[in-house]
Each structure stands twice: as C-alpha cells, then as structure tokens.
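Asks: Quick one: sequence and predicted model below, then my questions.
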Amino acid sequence: MEVSRFLLPKDQVKHIPSSATMMEAMDLLEKNHYSAVPIIDEQGRYVGTLSEGDLLWKLKNTFNFNLEMMSDISLSSIKRYRHNESVVIDADMEDMLTLAADQNFVPVTDHDGVFLGIIRRRDIINYYNDGIMD
C-alpha cells in the first residue's frame, strides 16, 4: 500500500521556512505543543526536521547567550543532531516501520524533494496493528 493513502497534506502540517529565526521556531513549537517541526526551503523542498533538542544544544553552545539573541539566530545556523529521513509519495507503507521507530512523523516529498506533508507515527502503527489483528 502506498503512503499517499496516509498523507497528512502540507496545508494541514505546521512547518517552518528555512529562513526563519530561532525565536520563530521556539514560538511555533511552544504554541502548537510540538517537539519537532519540518523545515522547508524557499522552493518548498524538505531540508530537515528541527527538534527541541536542536534548539537546546544551540542555547548551550552559544557563548553569552540571551533571549533577545534568538531573533537574530537563523535556523540555518542550528545544527540538527538527528537526520529525519523523508520518503517519496509513491513509497510503500512496508518501508515505513523502521522510520517510525525513530521519528514522530515521516516527511513525504515528491521526486524533486518538494514537501507534500507527513505520515504520523500513530498512523503507521495503526496500519500495522490492523494488519496483525485481521
């Protein structure tokens, strides 16, 4: 079964532009009670996932950090400590279980890397659970 059946489309997914600042990312995560968010570049391509941990490490490793600095720190300067794999829209669900073990969601792109949406871990688990229970 293709992942497209389980796609939560981009217009329903909170994501952040790669040009955003650290403060904008912190505000988005806090407002939506998220622990991670997809980062999308100016061409709409998925470039990675930003996590709370990435932001915390940036705070720790920035000399003389203060909260006002967050509006001047671009997301591109924040190292992401975990690479969240994306899949293309015509991937099979059978390939998703390994990714779901390490990621809250799996970003979905077209063949040019343009972000289309996500597959949530709970949808992947439910898919496999339903298969076991049948």
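Replies: On my side now, so go ahead. Just so it is clear, the structure is predicted and the values come from calculations on it, not from any experiment.

Asks: Every contact and neighbour count from this point should use C-alpha atoms.
Replies: Fine.

Asks: Name the residue closest to the centre of the chain, please.
Replies: The centroid of the chain falls nearest to Pro38 when counting by CA atoms, centre = their mean (3.0 Å).

Asks: which SSE is that one in?
Replies: strand 36-40 (DSSP states H and E).

Asks: Report all helices and strands that that strand contacts.
Replies: Strand 36-40 is packed against strand 16-17, strand 46-51, with contacts defined by 3 or more CA pairs under 8 Å, 6 or more residues apart in numbering; DSSP states H and E.

Asks: just checking, the residue nearest to the centre of the chain touches Gly44?
Replies: No. Counting by CA atoms under 8 Å, Pro38 sits too far from Gly44 to count as a contact (11.1 Å).

Asks: One more to weigh against that first structure:
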Amino acid sequence: MGIKSFQGVRKSTKKEFDAPFLVEDYMTKKLLTFSPEQSILEVMELFAKNHISGGPVIDSNGFLVGIISEADCMKQISESRYFNQPILDKSVERFMTKNVETIDNDISIFDAAGVFYNSNRRRLPVMKNGILVGQISRKDIVIAALKLSGQNYK
C-alpha cells in the first residue's frame, strides 16, 4: 500500500522579484558634462579634481554629441610629445569620441552587462526618449549584481 499525504493540496506560490534591477536604478544621475568647445586642458583638470575618467559631451541645446575619456586625453598628450609641443589649448571636439554607444534607461542590468561584455567601453550614457538622463559604468553593474546576489531571477 502506498503512502498517503495528509497535508492536502498546497497553494502554488510565485516568488516575486522585489529588488530594483533596471539601469535607471543604478546609474549616476548627477553628471559632470563637457562642451565641444571646452579646452582639453580644462577637461583633464576636471577629471583629476573630480576623480572621474570620462563623461558625456553635450551641445548648447543639451543633446549628446560625444564622450570624452582619459584615453582621448592620452591622444593629446602623445601628440604633444611627438610634435615637441606643450599640451595646447585644443578643444574637446577634436579628441572626443563622436559615435557614442548609448544604453536605454529601462533595460535590465543583466542586458547592460552583456553590452559591456561585448564592447570595450567603461561607461555608457543612459538615454530616455533620446535625452541624456545619466551614465552607467561597469563598476555600477558590479555593485548592482552584488546587491542582487541574494535574489532569484525569474
């Protein structure tokens, strides 16, 4: 004779995912932005002063037109040595990356991690309806993953 269960029918429970996991939940919203006309020297000083390694470049209308990073500044430093000239007061527009890869604010950090994995970018501007609303970095994704490490993803 088989064993009979006396517990009765169990109610199926679906575990809800209650932790935030979208890019907008972890992105930096207060950004230091740069203009295309700004001096590359000034940008390097701001990088050092604010302990950052890059940021978005926006035009006078507030639209994203590029991104400037320490790597872009290295190009200026390298050219200065090659031509035996001091670092000149050249504009950001000359050295910034113009074809900027962006990410939407409403995608998951898991999808964002995939974007970072498939590119060599350290940071990505975050867009909402074509407007710059923040920036997310690889470090932000790692921090988000640590916060979510105790959750089940379904």
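Replies: That came through fine. If you're wondering where the values come from, they're calculated on a predicted model, not measured in any experiment.

Asks: Nearest approach to Ile78 of the first structure belongs to which of the helices and strands packed on strand 36-40 of the first structure?
Replies: Closest to Ile78 of the first structure of these, according to CA to CA: strand 46-51, at 8.6 Å.

Asks: Past that closest one, which element shows up next along the chain?
Replies: Counting by DSSP H and E, the next helix or strand C-terminal to strand 46-51 of the first structure is helix 52-61.

Asks: compared with the second structure, how much does that next one deviate?
Replies: Helix 52-61 of the first structure, aligned to the second structure and superposed, deviates on average by 1.8 Å (mean CA distance after the TM-score superposition for the first structure).

Asks: Next, the mean deviation of the helix or strand that that helix is followed by compared to the second structure.
Replies: Once helix 52-61 of the first structure ends, the next helix or strand along the chain (criterion: DSSP H and E) is strand 87-88. Mean deviation of strand 87-88 of the first structure relative to the second structure after superposition (mean CA distance after the TM-score superposition for the first structure): 1.6 Å.

Asks: How about residues contacting strand 87-88 of the first structure?
Replies: Residues from elsewhere that reach strand 87-88 of the first structure, judged by CA atoms under 8 Å, 6 or more residues apart in numbering: 106-111, 113.

Asks: ok, back up a step: which residues of the second structure does the strand holding Pro38 of the first structure align to?
Replies: With TM-score structural alignment applied, strand 36-40 of the first structure matches the range 54-58 in the second structure.

Asks: Neighbours of the residue mapped onto Ile103 of the second structure from the first structure, how many?
Replies: Matched by TM-score structural alignment, Ile103 of the second structure corresponds to Val87 in the first structure. Neighbour count of Val87 of the first structure, defined by other CA atoms under 10 Å: 21.

Asks: where's Val87 of the first structure relative to Val108 of the first structure, distance?
Replies: 5 Å (CA to CA, to the nearest Å).
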